[in-house]
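Undergrad: sequence-free structure coming up:
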């Protein structure tokens, strides 16, 4: 159900982004605004589930937006060890960032694998943000969290049309399925709505594939350490496009 129009929240967004921008992560300002606006469409008492939090860059945006509408955020992350994820040290940084932003009362951390927690989850949710493990199997399992959303509820997916596993999962479950309509995206952060898709909706997903091929091409250049070539062709970073 659409919520009544709200006063402009631009100053609150700027303050939230000022905190989030200092946290290491792979979320752009435009993607932060996409998350912010999605939460702002919710009502009082709404529950946002975030799968994959890392240092909390996106969690800070979700939590700050949730505060403005009287909602709450459940952050699901196992904080596994290893050089890529950081384990307990990453969890400590996440909790410190949430506390520094004063969002302890808005954000609830559940330190579990999303795939293990999902079958046990019984609470309804109002918004789902997926940025967990990017392989096909984990991502498509994370999409099953959407069963807890109301009709018309939104699912936001990071690295959509950028990661191979996520893109394949999107084609299998959203292009070929009957539950999701593609709405729009901010770079690799795509927004879907729980709604039966039309043929035109499916074509709009296919229209994103050239952008995915562009990203895959740049990833190959980066793996080959052809940074000057990637820069000359428009990707001015040593990080993968996101």
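TA: Structure's in. What do you need? None of the values given here were measured: they were computed from a predicted structure.
Undergrad: when you work out contacts or count neighbours from here on, use the C-alpha atoms and nothing else.
TA: OK.
Undergrad: what separates residue 155 from residue 182, distance-wise?
TA: Applying CA to CA, to the nearest Å, the value for residue 155 to residue 182 is 10 Å.
Undergrad: what is in contact with these two at once?
TA: Common neighbours of residue 155 and residue 182 (criterion: CA atoms under 8 Å, 6 or more residues apart in numbering): 191-193.
Undergrad: OK, contacts around residue 236?
TA: Going by CA under 8 Å, 6+ apart, residue 236 touches residue 230.
Undergrad: secondary structure element holding it?
TA: Assigned by DSSP states H and E, residue 236 falls within no helix or strand.
Undergrad: check contacts around the residue nearest to residue 110 when sequence neighbours are not counted.
TA: Closest residue to residue 110 apart from its sequence neighbours, by CA to CA, 6 or more residues apart in numbering: residue 76 at 4.9 Å. Residues near residue 76 by CA under 8 Å, 6+ apart: 49-53, 109-114.
Undergrad: list the helices and strands the strand or helix carrying residue 203 packs on?
TA: According to DSSP H and E, residue 203 maps onto helix 199-206. With contacts taken as 3 or more CA pairs under 8 Å, 6 or more residues apart in numbering; DSSP states H and E, helix 199-206 sits against strand 180-186.
Undergrad: another structure for you, compare them:
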């Protein structure tokens, strides 16, 4: 399978290769590099009774990676499956359920069909890992970040499109960068990794250094919307799909 340049010099374990071979045909926006980050974090917390929360499941590409990486854990998938051109409504839910069946992980996944913002305030169940890939507007992301309250100290928060979406990045700049709850660890493409731990000045500086890359991605999105593909290629983007 093809690997992005960032992973060309990195040995990918055979068991991850098998996991991604199952997940890769599923529709969605998760690169092999990003799937490997999900896989490593899910493996790190896997134990009987452990819980992983995923906000935004779409057709189940990331859900399958998490469930296969953590066979002793439960993945709670929170997604309303609302209608709309980007979401697909009940048709997407049917694909999600079929993909879980095909991957043989139905018994490891609990679906919560609801908006994450509606369920958060009444949520009491602790979990070990949080993956956020829900609605990308500023207000929803701001609310989704509050799910981290239920993580243990040192628990990981993975946020997709953290440096390719205006709404997500603005939410992180407003609430995470000056905050005291999450420290920036690194990223796989635009999938950012945070830990529930008080950030140092070095952590904040490392986060700030990602912002030029975010500006570049937003500019490429504008060029793609205007169909100025040659200019996007000059910026190093050789695909008609958005950078993520």
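TA: Now that the structure is in, tell me what you want to look at. Remember, it's a predicted structure, so these values are computed and weren't measured experimentally.
Undergrad: returning to that earlier point: onto which residues of the second structure does the helix holding residue 203 of the first structure map?
TA: Per TM-score structural alignment, the counterpart of helix 199-206 of the first structure in the second structure is residues 201-208.
Undergrad: and the contacts of the matching stretch?
TA: With contact meaning CA under 8 Å, 6+ apart, stretch 201-208 of the second structure is reached by 177, 183-185.
Undergrad: as TSV, these with distance to residue 26 of the second structure and neighbour count would be great.
TA: What follows is these, written out as TSV (distance: CA to CA, whole Å; neighbours: other CA atoms under 10 Å):
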residue	distance to residue 26 of the second structure	neighbour count
177	33	19
183	31	26
184	29	24
185	28	17
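Undergrad: dump these into CSV; add distance to residue 20 of the second structure as well.
TA: Formatted as CSV, the contacts of stretch 201-208 of the second structure follow (distance: CA to CA, whole Å):
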residue, distance to residue 20 of the second structure
177, 32
183, 28
184, 26
185, 23
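Undergrad: let me know the closest of these to residue 63 of the second structure.
TA: The shortest gap between residue 63 of the second structure and any of those belongs to residue 185, at 22.3 Å (CA to CA).
Undergrad: please say which position in the second structure residue 145 of the first structure maps to.
TA: Using TM-score structural alignment, the equivalent of residue 145 of the first structure in the second structure is residue 147.
Undergrad: next: residue 56 of the first structure.
TA: Aligned counterpart of residue 56 of the first structure in the second structure: residue 60 (TM-score structural alignment).
Undergrad: repeat for residue 98 of the first structure
TA: Here residue 98 of the first structure is matched to residue 100 in the second structure, going by TM-score structural alignment.
Undergrad: next one: that match from residue 233 of the second structure, what distance?
TA: According to CA to CA, residue 100 of the second structure stands 37 Å off from residue 233 of the second structure.
Undergrad: what about those two, which has more around it?
TA: With neighbours defined as other CA atoms under 10 Å, residue 100 of the second structure and residue 233 compare such that residue 100 has more, 23 against 14.
Undergrad: host element of the more buried one?
TA: Per DSSP H and E: residue 100 of the second structure is located in helix 89-103.
Undergrad: what's the following helix or strand after that helix?
TA: Tracing the chain C-terminally past helix 89-103 of the second structure and defining elements by DSSP H and E, one meets strand 109-112 next.
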